[in-house]
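Q: The following comprises the amino acid sequence and a computationally predicted model.
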Amino acid sequence: MRKLCANLEREDALDTVLEIPLPEEMFPNWKGGGGGCAKGGSSSSSTGQDNRYAWLKSQAFDKATDTPPLLKLSGRAAELQLLLSVVGSPLIPMPVPFDTAFNNRSVRESSIQASTAKYILQQYIAATGGQSALTSVQSMYAVGKVRMSSSEFHMGNDNSAAVPPSITRNGKGEIGGFVLWQKNPELWFFELIMAGCKMSAGCNGKHAWRQSTSEQSHASRGPPRPLRRSLQDTLVPASQYPIGLNINIYKQQTHKLGLDPRSTANLFVDAVCIGEKIVNGEECFILKLEVSANVLKSRSASSFDIIRHTVWGYFSQRTGLLMQLEDSHLLRMKSSCGRTSASTQISCNSINNDSSIFWETSMESIIDDYRYIDGINIAHSGRTVVTLFRYGEGSVNHKRRLEECWTIEEADFNLHGLAMDYFLPPSDLKVDCN
């Protein structure tokens, strides 16, 4: 990860410190070394610096262009926006109760499935460092890199077309870097740069929001929720689909647990144990968590309903660590004619009551490479596969597959000087109350 780059304003000045460290692969045709830009030296180093300098100047990470939105979200730009929206910054499907997993609650009145789940969580807490170490964490940051790819839309029954070129086998896909800041209980800020596109997301304790150069800042519906990348959930903008979705609808749902064991334990505090499964050669217990009807209703709107959202966690019987996370979410888009005049709406609802379109988002995350940092055992790499499936009365079934590999390059806990200013929302934040 490169933390310095050429000073774009003055070539003879000191190197610029990057806000988001970038993977070396993002600098094409550059073979240089060292911590910053090579100043002088061989002609090959000079050429590498020129290439990197030209590439950085061509990127508009923070600048919205004057290009119309429809043109901005066409071709490769639309592909990048889809990856950033669905895989880049998804949220946890529900608010995470603060430290309820560490309360010594009686299990006498719980079912055998619920009491078994609580026992499994206690093993997980011990495996990740213990209650004392986890509750001592008040803030954290992480720097990492990602590689993402996606397939084209295809017919729902065409399984052969569902698999894109695997980034785990041949290294293809878009490359990016990210930085995450977090402060308990509900403050976090995340930035991701990939292929010249920059996206940020955050939560100030009252609203969770997301922002990019291709769309206006917008708050997620419902109560504040953690980022899935520290535990991970979001929906998809309209322009990415063959039949348009409202751009504000798919900004709310999808996970990658491992960075924040404290939130992971709190997330599954009300889960039940439903069985066992072998994951990567490890025998695992399966914990299942259903999002409550009240939370689903708070995240719904007049144009769409969230029907269900379910999370499964697979915890190793040998180590107690979380090995895999699955997440399934079903959303119903209401008939478009319901957004006309009141008289027309009544007739449309009575005639086309079954014409809704459904979007199902399934996400599976494999979590790997656990290592200790300050006595806390966190994952440093993983792989996530997302499947988008569209179906409904009078519509053509479509399916699409997205994939991401991620690694943590640097992480630390209990940072000094991490103030509320780090988590302020953008000035143009729009809160949707409909």
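A: Thanks, I have it.
Q: Could you use CA atoms for every contact and neighbour count after this?
A: Will do.
Q: All the helices of the stretch 251-400 of the chain, residue numbers only.
A: 261-267, 293-299, 342-351 (DSSP state H, counting those that start in this stretch).
Q: ugh, wrong one, the stretch 51-200 of the chain
A: Counting by DSSP H, counting those that start in this stretch, the helices of the stretch 51-200 of the chain are 69-72, 76-83, 112-127, 131-135.
Q: Take the ones you listed and write them to JSON lines, including distance to residue 263 and mean neighbour count.
A: Formatted as JSON lines, the helices of the stretch 51-200 of the chain follow (distance: least, C-alpha to C-alpha, whole Å; neighbours: other C-alpha atoms under 10 Å):
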{"stretch": "helix 69-72", "distance to residue 263": "37", "mean neighbour count": "12"}
{"stretch": "helix 76-83", "distance to residue 263": "25", "mean neighbour count": "20"}
{"stretch": "helix 112-127", "distance to residue 263": "11", "mean neighbour count": "20"}
{"stretch": "helix 131-135", "distance to residue 263": "10", "mean neighbour count": "15"}
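Q: right, and those - which one's nearest residue 414?
A: helix 131-135 (11.1 Å; C-alpha to C-alpha).
Q: which strands and helices sit next to that closest one?
A: For helix 131-135, the packing partners by 3 or more C-alpha pairs under 8 Å, 6 or more residues apart in numbering; DSSP states H and E come out as helix 261-267.
Q: follow-up on the earlier one: tabulate the helices of the stretch 51-200 of the chain (CSV), appending distance to residue 203.
A: Output for those, formatted as CSV (distance: least, C-alpha to C-alpha, whole Å):
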stretch, distance to residue 203
helix 69-72, 26
helix 76-83, 21
helix 112-127, 25
helix 131-135, 21
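Q: And here is the other one:
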Amino acid sequence: MSRLAPLSEEPINEDQDAAYCSKKAQTWPNWIKNHFSLLSKKKSNLKILLSFLGCPLFPVSVHPKQPITEVSSSAQYIIEHFRAGDRLPETGGEGKEHMVPNKWLIELVVSGHKIVAGSDGKVAWRQTPWLGIHTTKGSVRPLRRALQGLDPVAVSAVFSLAQYTGEKRILGVDCFVLKLSVDQTDLAERSDNTIEMIKHVMFSYFSHRSGLLVFLEDSYLTRIQSPGASPTYWEITTGTKIEDYRTVEGVMIAHTGQSRTIITRFGGNLKAGLAIRRMEETWMIDDLAFNVRGLSTECFIPPEEVQENYPEEVFDWRSPLHQ
């Protein structure tokens, strides 16, 4: 069996071939063609919502490459304030320390439409009824959703290496602002001969008073050009309000939030000019627990289709972690 082609997280030109998709699955270009313009159909709207808001990945990995010594003193102060507000122990405590930070799994079902995404720490994948199962490009990164106040340890690890850009009042809250930009190497890993990731930037807003993360803003720009066609550009911006922090086993966890995404397409031969799509998601957590009994690393084993197309050593479950 041939190796699964990685699936870009970004939209693909409508006239690009179906190389990214399995024979049984509908291609991403065809899905865009058939559904993106059908604004009146609720099922199509749900597919778009699940694709762009359901389980996108964070711009950078939990373990950034830069040494901690390169962090500005201002950013260090903000993160220490966050750790104190979130009651995170300095060395990680029982139930709070990340033993396998790159292993995660999420399932979302809305009105009969289901999307699944997961990572075993080495390979990340996504599965939808309209695209089938595909691996994702670039390094393994956490879910953006996990950093929306749900995973304080990851928030601390990632944003401790961010750049301090000043202060801003947002949603009535005075905040410190930290900026994370994806470097050119990572952008290149997520690009190919037709899709170029131009930028991916995220801003985090930490409350002056509580130190907690109250807002995330994520923006990325993609250039798409198939052979013989004019280039088109997709800019996708998502802002997430994070609130209702409650203590769960000594850790402050956000229990409600709201995300708004604007998808803008321009360039190429678009007769109508800019194509803009807006989406909104409101979420609430009913229950949350750490150290769930019966949950093991085997829960994060990739689907058979993914395992069959990667070297055996990638899926060696005999490592010390599993003994």
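A: All right, it came through fine. Because the structure is a prediction, the values reported are computed rather than measured.
Q: So after superposing, what's the score?
A: The TM-score (TM-score structural alignment, normalised by the length of the second structure) is 0.78; 276 aligned residues with a C-alpha RMSD of 2.8 Å.
Q: returning to what we had before: compare the helices of the stretch 51-200 of the first structure and give me the one nearest residue 395 of the first structure.
A: helix 76-83 (21.2 Å).
Q: So which bit of the second structure is that closest one matched to?
A: Counting by TM-score structural alignment, helix 76-83 of the first structure falls onto residues 42-49 of the second structure.
Q: mind listing the strands for the stretch 301-434 of the first structure?
A: 304-316, 322-333, 357-373, 376-392, 398-413 (DSSP state E, counting those that start in this stretch).
Q: Would you tell me which of the ones you listed gets closest to residue 120 of the first structure?
A: Nearest to residue 120 of the first structure, of the strands of the stretch 301-434 of the first structure and by C-alpha to C-alpha, is strand 304-316 at 7.6 Å.
Q: Might you report the residue contacts of the aligned partner of residue 176 of the second structure in the first structure?
A: In the first structure, the residue paired with residue 176 of the second structure according to TM-score structural alignment is residue 285. Taking C-alpha atoms under 8 Å, 6 or more residues apart in numbering, we find residue 285 of the first structure in contact with 120, 273, 274, 275, 276, 277, 314, 315, 316, 317.
Q: Swap in 7 Å and give it another go.
A: Neighbouring residues of residue 285 of the first structure by C-alpha atoms under 7 Å, 6 or more residues apart in numbering: 275, 276, 277, 314, 315, 316, 317.
Q: any idea how far residue 272 of the first structure is from it?
A: 10 Å (C-alpha to C-alpha, to the nearest Å).
Q: returning to what we had before: can you redo the helices of the stretch 251-400 of the first structure as TSV with distance to residue 398 of the first structure and mean neighbour count?
A: Conversion of these to TSV gives the following (distance: least, C-alpha to C-alpha, whole Å; neighbours: other C-alpha under 10 Å):
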stretch	distance to residue 398 of the first structure	mean neighbour count
helix 261-267	32	23
helix 293-299	24	15
helix 342-351	25	12
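Q: Using CSV, lay out the ones you listed together with distance to residue 329 of the first structure.
A: Rendered in CSV, the data for the helices of the stretch 251-400 of the first structure read as follows (distance: least, C-alpha to C-alpha, whole Å):
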stretch, distance to residue 329 of the first structure
helix 261-267, 17
helix 293-299, 10
helix 342-351, 25
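Q: Nearest to residue 417 of the first structure among these would be which one?
A: Of all the helices of the stretch 251-400 of the first structure, helix 261-267 comes closest under C-alpha to C-alpha, at 21.6 Å.
Q: In the second structure, what stretch matches the closest one?
A: By TM-score structural alignment, helix 261-267 of the first structure lines up with residues 152-158 in the second structure.
Q: average distance between that stretch and the first structure?
A: Aligned to the first structure and superposed, stretch 152-158 of the second structure gives a mean residue distance of 0.8 Å (mean C-alpha distance after the TM-score superposition for the first structure).
Q: Find out how far that stretch is from the centre of the chain, if you would.
A: Stretch 152-158 of the second structure sits 14 Å away from the centroid of its parent chain (C-alpha atoms, centre = their mean, to the nearest Å).
Q: Same check on stretch 220-237 of the second structure?
A: The answer for stretch 220-237 of the second structure is 20 Å, by C-alpha atoms, centre = their mean.
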